[in-house]
Each structure stands twice: as C-alpha cells, then as structure tokens.
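> Predicted coordinates and the sequence they were generated for:
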Amino acid sequence: MEIYVDEETVILKKYQPDCTLCGGLEDLVTINDKNVCESCIIKLDGLTN
C-alpha cells in the first residue's frame, strides 16, 4: 500500500513495483535492492560495449 498526500487529499494506492530507471512495470529484475526492467538492462549493457 502506498500513501500520498496531495494538498488536503490523502490517496491510498496498491503498491506496484516499477523500474527505477524508466518506470516500466514488466520484466522486472531486482539488482542491489532496485527494480530494473530487462529493457533497461539491455540498454545499459550496450553502454559498456
């Protein structure tokens, strides 16, 4: 459960993990306690070559 406060409104939302880098929701892998999607992993791998 995530809780947000927007001025005078409190918003409760079901927690859904997302990619730390792009915000994607699919194909997540946890690396050092951070969620990263496979698409970003592929892009990062391309930076090292």
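Looks like it came in fine.
> Please make it C-alpha for all contacts and neighbour counts, starting now.
Fine.
> what about stretch 4-14, distance to the chain center?
Distance of stretch 4-14 from its chain centroid, counting by C-alpha atoms, centre = their mean, to the nearest Å, is 19 Å.
> Over to it now: how far is its first residue from its last?
11 Å (C-alpha to C-alpha, to the nearest Å).
> now the strands: where do they sit in this structure?
All strands of the chain, identified by DSSP state E, fall at 2-6, 9-13, 28-31, 34-37.
> out of those strands, which comes closest to G46?
strand 34-37 (14.6 Å; C-alpha to C-alpha).
> alright, now check it against this:
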Amino acid sequence: MKSLGIVRKVDELGRIVIPKETRKVFTINEGDSLEIFKDDNEIILKKYAPGCTFCGSMDHIFEFKGFYICEECRNNLKALKK
C-alpha cells in the first residue's frame, strides 16, 4: 500500500478530515458514503458502492423498494413469476 504522506489528528469526537485535494483525486463528494474495513492493524476507507441484495454483484444495479438488485437476478426473478 502506498502512503500519500498525509497525517491527520483525530479530534475529540473521533473525526478526521480528508484533505480537499485527496477527496478530489478519489472523487469523494460531500454526502458520499464511505465503507470502513479492517485488515490486521490497518483501517481502509472505500467509497461505498451498493451490491446486489441476492448475489453481491456490483454490475448493472437497480434499486427497487429500497433493495439493490443486479440485472441478472432481476431477470431470474421475472422468470420465477412466469
């Protein structure tokens, strides 16, 4: 993993600030959600991208009544209806 050479202190509420230039490089906009992962002693932030509720795929995702469904699972559900 490559260091960006940026160090930030955690404030009294447990927050850190991601510098504007870093947010710009990774297209992190105000209001975007980030997922937090743990790997041994590392904390990893990833821009959140919803996956299919049924198979976890992140390709061709549709939202339906608060659930995320990929095109393949949607077609499979349509086939069950017939």
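Yep, it's here. Treat the numbers as computed from the prediction; the structure is a model and nothing was measured.
> what's the most buried one of the strands of structure 1?
Neighbour counts (mean count of other C-alpha atoms under 10 Å) averaged over each of these peak at strand 34-37, with a mean of 20.
> just to revisit the earlier point, tell me which of the strands of structure 1 sits nearest to C22 of structure 1.
Closest approach to C22 of structure 1 among the strands of structure 1 is made by strand 34-37 (8.1 Å; C-alpha to C-alpha).
> N75 of structure 2 maps to what in structure 1?
Residue correspondence to structure 1 (TM-score structural alignment): N75 of structure 2 is matched to I42.
> er, D59 of structure 2 actually
Under the alignment by TM-score structural alignment, D59 of structure 2 pairs with E26 in structure 1.
> what's its match in contact with, if anything?
Shown in contact with E26 of structure 1 (C-alpha atoms under 8 Å, 6 or more residues apart in numbering): D18, C37.
> top helix in structure 2 by residue count?
For structure 2, the longest helix by residue count, based on DSSP state H, is helix 71-81.
> For that helix, buried residues please.
Under the neighbour-count criterion of 16 or more other C-alpha atoms under 10 Å, helix 71-81 of structure 2 has E71, C73, R74 buried.
> Next one: the residue lying closest to the first one once chain neighbours are set aside from K78 of structure 2, what distance?
With sequence-adjacent residues excluded and distances taken as C-alpha to C-alpha, 6 or more residues apart in numbering, E71 of structure 2 is closest to H60, at 5.7 Å. Using C-alpha to C-alpha, H60 of structure 2 is found at 16 Å from K78 of structure 2.
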